[in-house]
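Colleague: build me a model:
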Amino acid sequence: MDFKVDAELEDMRKNIRHFIDHTVDPLGDQIEREDHIPEHIMKLSKEIGLFGLSIPEEYGGLGIGMVGKCVMYEEIGRTHNGYTTVIGCHTGIGSVGIVEMGTEAQKQKYLPRMATGELTGAFALTEPSAGSNATALKTVAVKKGDKYIINGSKHYITNAPIADVFTVMAITDQAKGAKGITSFIVEKGTKGLIIGKTEEKMGLRGSHSSEVFFEDCEVPVENVLGVEGQGYVNALKILGNGRAGLAARNLGSCQKLLELSLKYAHERVQFGKPIVEQQIIQHYLAEMALDIESLRSMTYRVAWMVDEGMNVIKEAAMIKLLGSEIYNRIADKAVQIHGGLGYIKEYPIERYYRDARITKIYEGTSEIQKNIIASQLMKQYAASHSVNA
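Modeller: This is a model prediction of the structure:
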């Protein structure tokens, strides 16, 4: 495994780092206050190619593979997580389905405009009765001639208020359970597609999630994504593909928290000396660094496996679990190192602390990741013992 990036990708990384540190990050407090990402930031993000991270070159994207995406995600993760989530949702679960499962006609229609950011993507799976149990969908799609009529609702849909293209999961055959779920591409403005109220969240300000309703929503048959009945499999692939990217974004946030903590520990004086000279603070910093390097190593290993076309169901779940747990641990230590300053809104530490919490819930809870890992271990055990029998 060689995770060394080429000169072109390294130049891109440096440019993104400069953009994030000098253009986006100084506006973190403003984004937090206004719950809005300034339009000029989004415009610049599109111009430098951030909306095309997941899209192949032939459709106008960067075509840099999962390792390359993780390099960019790590840099993006260094700033306000609301901004990070808007970009990450679009380039991850919002567009990967079309890239991986779309027909050539679908790719030609949507991907070039998604690469430039003209169209923003969202992923609509979660429902009031179907969160961790993603097979318990109530949204139904009934085929009538050359159309499907979709009825139902979704909630907690990231990017929904700004999305132009939704990847939607719905039941097409209730008798088949998970094998009766189909995925669809639904465009903004489609009759019967209604965007509901925007949720007030603990964190991720500037990134908006909302309910989505389908009331006799007519979707043409050519907007079926993949094969009818393969929607649940598609959802697992889309979520699995994005987990290395999410871990890389968490990694960037962890690195930023370590840098802020190191700086503060050298500047803050207690008992006549900088607190960095206190052994307990040194231990906190050492533990943070150890967690970061562990996360970095596994993130890029899983990304490499994705690029090699390997099965990463277990490893993707591991990296999602590890990334969210480490981010929360590091955010907690950063608050402790900063003391009272880490608890007030004048400094970004408390914001990272709040933002970190959702990573243990969205795109598959930590508990579900453990279930996936255990299930894969049992399958591997059964397969190896069957061969040896």
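
Colleague: every contact and neighbour count from this point should use C-alpha atoms.
Modeller: Will do.

Colleague: ok, which stretches of this protein are strands?
Modeller: Under the criterion DSSP state E, the chain contains strands at 121-124, 140-144, 147-158, 165-171, 181-187, 193-198, 209-220, 224-225, 269-270, 273-274.

Colleague: buried deepest among those, which one?
Modeller: strand 121-124 (a mean of 27; mean count of other CA atoms under 10 Å).

Colleague: picking up where we left off before, just send the strands of the chain back as a markdown table, with distance to G339 too.
Modeller: Formatted as a markdown table, those follow (distance: least, CA to CA, whole Å):
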| stretch | distance to G339 |
| --- | --- |
| strand 121-124 | 38 |
| strand 140-144 | 51 |
| strand 147-158 | 32 |
| strand 165-171 | 43 |
| strand 181-187 | 47 |
| strand 193-198 | 33 |
| strand 209-220 | 32 |
| strand 224-225 | 50 |
| strand 269-270 | 12 |
| strand 273-274 | 14 |
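
Colleague: the structure of the following sequence is requested for comparison with the preceding one:
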Amino acid sequence: MSTETDNKKDLLRGGQFLVKETKAENVFTPEDFTDEQKMMRDSVKEFVDREIWPKKEEFEKKNYQLTEELMRKAGEMGFLGVSVPEEYDGLGMGFVTTMLVVDYISGATGSFSTAFGAHTGIGTLPITLYGTEEQKKKYVPKLASGEWFGAYALTEPGAGSDANSGKTKAVLSEDGKYYSITGQKMWISNAGFCNLMIVFARIEDDKNITGFIVEYDPENGISLGEEEKKLGIHSSSTRQVFFNETKVPVENMLAGRGEGFKIAMNALNVGRIKLAGACLDAQRRTITEGVKYANDRVQFKTPIAQFGAIKSKLAEMATSSYAGESASYRAAKDIESRIEIRKEEGASHQEAELKGVEEFAIECSILKVAVSEDIQNCTDEGIQIFGGMGFSADAPMESAWRDARIARIYEGTNEINRMLSVGMLIKKAMKGHVDLLGPATKVADELTGIPSFETPDYSELFAEEKEMIAKLKKVFLMVAGSAVQKYGPQLEDHQQLLLASADILIEIYMAESTILRTEKNAKRFGEDSQKEQIAMAKLYLYHAVDIINSRAKEGIVSFAEGDEQRMMLMGLKRFTKYQNMPNVVELRNTIADKVIEENKYCF
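Modeller: Here you go, the predicted model:
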């Protein structure tokens, strides 16, 4: 039996990382890219370095035509059709390769990244995943080649996070041949140059909205607002779209009547993990620009890269980038494996892809939050390394910081995604897909038991760190389990408690992913070759423990009192205690020295 088959057999369901151990050999890492994937990565990097990076300044001048031109070139290179099945003129590549292209094409500017993501994701995917055969044959080849561009019209002035509350109406004609759509959409990426929009509207008084494929035609009651004035992503076309009795043939309804909300939610799941991917190369490039400047900038007769304060920043930036890569590609491969399993069981491409992504919706939300916040912190520290020059629009950090800010808002705000991650996990537990009750009960019993005073054997690499991850999972089960017991279905009304629980969940997944990647690589390449990666895994976990300790304490005191509170706080202290506290300064110096020596992000 092949290792690949073994890995599929051992594949956990979404959310099960919390209650089941994942073996290092079963995670996918960027070091596992196939030769084909490496060629694709290098091809995308070469395109970005040649076509996009040199034009960074131009992207700040609201040059929407430049974005459109480069999108067309990306289409000629095949990048717009990476995930599109071959029968619709795409490359038909797997989820990991799709993620890889999103990752490396997004590094130079948020403007192009947004246009690319909106087109290949929410502009194309709803048709490939929900369209009829006729719809796919008519539209998808044009979208895959870049002949046409797509947009996604969901948000309205009164319907943002509450997407299903949209007021746009679709009225069936008397002859039953078309729908007339009337309403207003806002924040529509690619609106200024799209040929097609996925539009959501309500038919009569339906509970749920319905999706439609609408060709852009100003003669058919479609008008656009002016380009929005935005903090960042200046050359990403963002406009309001107004529909005034726009006629849409009945055969352009996407999926069935009232199924638009389902389409919107599943499109967002894919968008969330890809948004995480779209932040990765931006982090790598920010770190590289930061260390280059720090090595060149001399103060007090010393390159500032040699100062401890700057080393600390470079180490933390590199660590968060490495963690984001580790978790993103772990989840991407899990999704790809689940898709393959579904196909082997006889599911269609559409059904397999939908169910594969839906299975890992929790991880998609986790990644969206974690990596979007890491890129913001990374660009912020990039400005700080540049000092006064960082505040100047002539340096690369200022635009990078502004472009990064949108990532915490779109594909569902980070607050919504935090609450979703915990909410989805609890729903999975109620359906029996993830056993939270059993492990939570064991943790509750452990709180009243006598702790072990034996000194554990930590001679193996990451032995203590992996034990710490197991203890951090107990923290989540203790807090969330008690909260569910106390509030039941009303838990969703306690948003601050949900946010605290989500931060615990996020840090567990990110820290575990970083440790498993490093452990896997240390076993096959040798520990000496992974010295800096080992330092990053330990540094990330150190911060995760601190965050979890703080957020769990906040959660516990919000709903527990008296003896229950004292017992849980004692448990928290036990579950977040190191036997051997890492030397954080030494870890940072190890990481920073490597980045400074290589003069770039080099992991």
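
Colleague: got a TM-score for the pair?
Modeller: TM-score for the superposed chains, counting by TM-score structural alignment, normalised by the length of the first structure: 0.95, backed by 386 aligned residues with a CA RMSD of 1.8 Å.

Colleague: that older thread, looking at the strands of the first structure, which is nearest to R329 of the first structure?
Modeller: strand 273-274 (23.3 Å; CA to CA).

Colleague: does that closest one pack against any helices or strands, and if so which?
Modeller: Judged by 3 or more CA pairs under 8 Å, 6 or more residues apart in numbering; DSSP states H and E, strand 273-274 of the first structure is in contact with helix 231-267.

Colleague: in the second structure, what stretch matches the helix it packs on?
Modeller: Using TM-score structural alignment, the residues of the second structure aligned to helix 231-267 of the first structure are 260-296.

Colleague: quick check: the matching stretch compared with the first structure, mean distance?
Modeller: Averaged over the aligned pairs, stretch 260-296 of the second structure sits 0.8 Å from the first structure after superposition, using mean CA distance after the TM-score superposition for the first structure.

Colleague: quick one: the helices in the first structure, in order.
Modeller: Using DSSP state H, the helices of the first structure run over 7-19, 28-34, 39-47, 65-76, 81-91, 96-101, 104-116, 231-267, 279-307, 313-338, 349-357, 366-388.

Colleague: TSV please, covering those helices and showing mean neighbour count.
Modeller: TSV is the format used below for those (neighbours: other CA atoms under 10 Å):
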stretch	mean neighbour count
helix 7-19	15
helix 28-34	16
helix 39-47	14
helix 65-76	25
helix 81-91	25
helix 96-101	20
helix 104-116	19
helix 231-267	23
helix 279-307	18
helix 313-338	23
helix 349-357	22
helix 366-388	14
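
Colleague: of all the residues in stretch 230-239 of the second structure, which ones are buried?
Modeller: Of all the residues in stretch 230-239 of the second structure, those buried under the rule 16 or more other CA atoms under 10 Å are G232, I233, H234, S235, S236, S237, T238, R239.

Colleague: residues touching the first one, list them.
Modeller: Taking CA atoms under 8 Å, 6 or more residues apart in numbering as the definition of contact, the neighbours of G232 of the second structure are G110, S111, S399, R402, D403, A404, R405, I406.

Colleague: in space, what's closest to the residue mapped onto the fifth one from the first structure - neighbours in sequence excluded?
Modeller: It refers to D403 of the second structure. Taking TM-score structural alignment, the alignment pairs D403 of the second structure with D355 from the first structure. Take D355 of the first structure and drop its neighbours on the chain: the residue closest to it by CA to CA, 6 or more residues apart in numbering is G203, 4.9 Å away.

Colleague: follow-up on the earlier one: for the buried residues of stretch 230-239 of the second structure, give me a markdown table that also has distance to N252 of the second structure.
Modeller: Putting these into a markdown table (distance: CA to CA, whole Å) gives the following:
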| residue | distance to N252 of the second structure |
| --- | --- |
| G232 | 34 |
| I233 | 31 |
| H234 | 32 |
| S235 | 30 |
| S236 | 27 |
| S237 | 25 |
| T238 | 24 |
| R239 | 23 |
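
Colleague: of those residues, just say which sits nearest to R524 of the second structure.
Modeller: I233 (41.2 Å).

Colleague: translate that closest one into the numbering of the first structure.
Modeller: So I233 of the second structure corresponds to L204, using TM-score structural alignment.
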